[in-house]
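Undergrad: the following block contains a protein sequence and its predicted model.
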Amino acid sequence: MAIATINPATGDTVKTFTELTESEVRDRIGIAHERWRSYRRTPFAERAALLHATADLLEKEADDVARMMTTEMGKTLASARAEALKCAKGMRYYAEHAEEFLADEPLPDPSVVGASRALGRYQPLGVVLAVMPWNFPLWQVMRFAAPALMAGNVGLLKHASNVPQCALYLEDVFRRGGFPEGCFQTLLVSSKQVEPILRDPRVTAATLTGSEPAGRSVAAICGDEVKHTVLELGGSDPYVVMPSADVDSAVKTAVTARVQNNGQSCIAAKRFIVHTDVYDEFAGKFVEAMRALTVGDPTDDATDVGPLATEQGRTDVEELVADAVSGGAKVLCGGERPDRAGWFYPPTVISEITRDMRMYTEEVFGPVASLFRVADLEEALEVANATSFGLGSNAWSQDPDEIERFISDLEAGQVFINGMTVSYPELPFGGVKRSGYGRELSSHGIREFCNLKTVWVG
């Protein structure tokens, strides 16, 4: 894929970019490595001041940054601005808590190991490569960059090829925030250059958010090189509604959970698993609410759902829907692309999904919801867990015993009860099964990019 800004609302190419040569990439890795040798020794207070200054710039420029995001990948202006401000919040969180999270962990009685002093100390790993997707072009990057920089690492960013302006902005805003040259660099390169970067001995770790095939590739290369990785991959998140739930609240939240970011979110609820006692009520209200959403220009405040980010992305969604329909699934609303320029797809609800349909287990990366009717809690859990993914999960119930079952038995990195899955700086974020491994955010996220060194003093 060429490195270019293509407006998904029109299909027009706005700007193209030149890919870095292999020699230029090697030079930039060298700059990063040399910078890390000095930056790793800077005190936490100095790093925090730089991160706060960068957050100040991002907040000041949030409106312009939002328009850039919307132009590159089609999210609504309101959601783009919220993303920019969320990044600033995440930066301040790590600026304020990193020293606490990475404080030495002394053994209370070192004499038990024959020492006068014994402890664990967190130290930065070095140059970290981040391979990032387009759907949250700033927030996905900041979940890695803020903790990595506060831990004393330096970062290299290989962003998705369709959001180059966002990628370059991130390098620029860190530079203007005062970070020394080489602390954070954007590499405008294609996917084929990722492997030689990962195999460069000066690159010590990698983090990837993206598809399962991309994660497998990065993990295999880093495994061969014995380098640490954090992977956040796809999700086909369940959204379970039980009879004791507040159905109106569950429906309202379900709509947001499915169409957030135009339906292009790994943690979006995708499979709506509803107890038979409330299925008809939930389905009727959910379909009505999805049908009422306004699809259109993402720069228009009246728009609820903008275009999908790429033409191929829309094609992928259409193929999954067509596969389900050919197998007997029922389209309750949507299901056909509108006759207009751009890569739009309507909010869609499909029922009567069976196990032989791809949609039963595969992730639909667009505003398409699948409805399942279940007889009881056990069947709800069975359907919820019948996927190779395990990123987020949602369950609605007022029954304490049911809630505990969902917390313990939903196979996911996250479970949200009577709400929708959201990423917060304060909470660990990540998945199980083929949704990846490792954690971002919270104290766990910053420690992923550190060596926990054991110290023993006789």
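TA: Ah, there it is.
Undergrad: C-alpha from now on. contacts and neighbour counts both.
TA: Fine.
Undergrad: skipping adjacent residues, who's closest to the spatially most central residue of the chain in space?
TA: By C-alpha atoms, centre = their mean, the chain has its centre lying nearest to residue 140, at 5.2 Å. If the residues on either side of it in the chain are set aside, residue 140 comes closest to residue 132, at 6.8 Å by C-alpha to C-alpha, 6 or more residues apart in numbering.
Undergrad: I figured that neighbour hits residue 206, correct?
TA: No: counting by C-alpha atoms under 8 Å, residue 206 is not a contact partner of residue 132; they are 10.7 Å apart.
Undergrad: flag every buried residue along the longest helix anywhere in the chain.
TA: When the chain is parsed with DSSP state H, its longest helix is helix 77-101. By 16 or more other C-alpha atoms under 10 Å, the buried positions in helix 77-101 come out as 77-81, 83-99, 101.
Undergrad: other SSEs contacting it?
TA: Where contact means 3 or more C-alpha pairs under 8 Å, 6 or more residues apart in numbering; DSSP states H and E, helix 77-101 is packed against helix 44-60, helix 62-73, helix 139-150, helix 442-447.
Undergrad: for residue 311, which of those is the nearest?
TA: helix 62-73 (11.1 Å; C-alpha to C-alpha).
Undergrad: list the helices and strands the closest one packs on?
TA: strand 4-7, helix 77-101, helix 164-176.
Undergrad: below is structure B, check it against A:
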Amino acid sequence: MSTSLPPSVAAHLPTGLLVGGRWRPARSGATFAVEDPATATTLFEVADADERDARDALDAAVEAAEPWRRTSPRRRADLLRAVYDVLTARAEDVAALVTAEGGKPLAESRAEVAYAADYVRWYGEQAVRLDGLARRAPAGTHHQLVLRHPVGPALLVAPWNFPVAMIARKVAPALAAGCTCVVKPAQLTPLTTAYVAELIRAELEARDLPAGVLNVVPSSSARRISEPLLADPRLRKLSFTGSTQVGATLLAAAAPHVLRTSMELGGNAPFLVFADADLDAAVEGAVQAKMRNSGQTCVAANRFLVHASVAEEFTARLTAAFDALVVGHGAEPGVTVGPLIERAAVERVADVVAEAADGGATVRTGGDPLRRSGYFFAPTVLAGVAPDARVVTEETFGPVAPVVTFDDDAEALRLANGTPFGLVAYAYTRDLARAMRLVEDVEAGMIGINRGMVSDATAPFGGVKTSGLGREGGEAGIEEYLEPVYVAL
């Protein structure tokens, strides 16, 4: 076992399952290894839950569901405010965990912790603002009441690339709405989830609140957790963030019980640069949109669609910006780009880059894995990329920026929308009329105009087409955990 974590974190990090307010081993006694992707060394062995553990966790969530539903909104809000305070106080410890198991530069990890804390604070504030409705029916024969009830026990399946933000984005609105949870953290990054879950467990215990409100079941097999729970009619909600392929499989499994679902799935974000764009701002936004977490985010810019008249200048500036990035272990000072999450990710990125180069694209910088311990790939800019190249049509999830040119707005829009995905799009232009046309016509759930970042805890996050169903964040996020109940009085 090897770890560069602060001793205070490593010594108190839970590595078991959280079921009914108690950390325990898996029933089988099995564990799986969690790696530091920057060194390819093992950080910890974590309990490996199976079907029996999953059912135990749901049993605990079901037992706690009624007392938690009847807990006052104010007490739920106070709990979340306390979690926000302790998460903020422990921000450096949590950031160190994010960097250790996910590979992000420490500055990015700190930003993620702050982002996660924003979700917890926001939904603590929303817990006491769940609006209903009371009015006289138009016919004048009765009154109409609309109440909001918690959906019920929820399975929350989180991705590896934002191990604290995605947990916060799911758990906080669920708890605020009065739902109990079973959390399945990603196999690659379960340590941050365990640390934050312990903070929440301690606050629940200190307030004499139901112990089974939050349960955590890490596992080397997501199917071992999801299959028995989705087949159980007591589960009433599924929230999943991950690939479209897996999301579609989970939707099918959720169908027999008509389960309430939220799906934040794959993306293929276009980054449009028009002839009138401020190129300095566009390059700065491009690096921000592409290179967070080494390009391993669902909102990463995946295709750079640039007007032919400025394509060479933009590409040259972007290449210079990529050349200035510092690749290394995220805990090292000055590092701006960390590793990819695993060896398979490096191999996939190498394949799509090589295929693009074989198809006529020019590698302006990077293009290869880096020869060092861990899973590193050089920040890469490709010019002259064909619109049908795999590096353009598929979500790369790596530090690769393929540049495709267009000649007019109609072609730009056709290229931007020419994908089954529709999570986010970015556009740089000084023309307000063009910007408003893009807002109307680009097929995406989120659009950044002259911005390389759109995520905000107080705004709805989600996509259209095969990028998902439902929204997380903002007022919309808590609605996913509430059922409207109409009363004719």
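TA: Great, that's in hand. Since we're looking at a predicted model, the values are computed, not measured.
Undergrad: coming back round to it: what's the counterpart of the residue nearest to residue 140 of the first structure in the second structure?
TA: Under the alignment (TM-score structural alignment), residue 132 of the first structure pairs with residue 158 of the second structure.
Undergrad: that match contacts residue 242, correct?
TA: Yes: taking C-alpha under 8 Å as the definition, residue 158 of the second structure is a contact partner of residue 242 at 7.5 Å.
Undergrad: which of those two has more neighbours?
TA: residue 158 (27 against 21; other C-alpha atoms under 10 Å).
Undergrad: residue 263 of the second structure versus that one, what's the distance?
TA: 11 Å (C-alpha to C-alpha, to the nearest Å).
Undergrad: again with residue 336 of the second structure
TA: Distance from residue 336 of the second structure to residue 263 of the second structure, by C-alpha to C-alpha: 31 Å.
Undergrad: these two - which one has more neighbours?
TA: Between residue 336 of the second structure and residue 263, counted using other C-alpha under 10 Å, the more crowded position is residue 263 (26 against 22).
Undergrad: pretty sure the more buried one sits in a strand.
TA: Yes: per DSSP: H, G, I helix; E, B strand; the rest coil, residue 263 of the second structure lies within a strand segment.
Undergrad: what is the aligned counterpart of it in the first structure?
TA: Under TM-score structural alignment, residue 263 of the second structure pairs with residue 231 in the first structure.
Undergrad: so that match sits right up against residue 212, yeah?
TA: No: at 9.1 Å, residue 231 of the first structure and residue 212 do not qualify as touching, with contact defined as C-alpha under 8 Å.
Undergrad: can you list residues touching both of these two?
TA: By the contact definition C-alpha atoms under 8 Å, 6 or more residues apart in numbering, residue 231 of the first structure and residue 212 are jointly contacted by residue 435.
Undergrad: so what's residue 404 of the second structure closest to, chain neighbours aside?
TA: Per C-alpha to C-alpha, 6+ apart, closest to residue 404 of the second structure is residue 305, 4.9 Å.
Undergrad: ignore the last one, residue 211 of the first structure
TA: Residue 211 of the first structure's closest residue in space is residue 233 (C-alpha to C-alpha, 6+ apart), at 5.3 Å.
Undergrad: what number of residues lie near that neighbour?
TA: Residues near residue 233 of the first structure, counting by other C-alpha under 10 Å: 26.
Undergrad: with the one 3 residues further on instead?
TA: As a burial measure, the neighbour count of residue 236 of the first structure was computed by other C-alpha under 10 Å and equals 30.
Undergrad: and if you look at residue 27 of the first structure?
TA: The burial count for residue 27 of the first structure: 12, using other C-alpha under 10 Å.
Undergrad: and the aligned partner of it in the second structure, helix, strand or coil?
TA: Counting by TM-score structural alignment, residue 27 of the first structure lines up with residue 56 in the second structure. Under the three-state scheme (three-state DSSP), residue 56 of the second structure adopts helix.
Undergrad: pretty sure residue 381 of the second structure is in contact with residue 361, am I right?
TA: No: counting by C-alpha under 8 Å, residue 381 of the second structure stays clear of residue 361, with 9.9 Å between them.
Undergrad: so these two - more neighbours on which side?
TA: When neighbours are counted by other C-alpha under 10 Å, residue 381 of the second structure and residue 361 differ, and residue 381 comes out ahead with 25 against 21.
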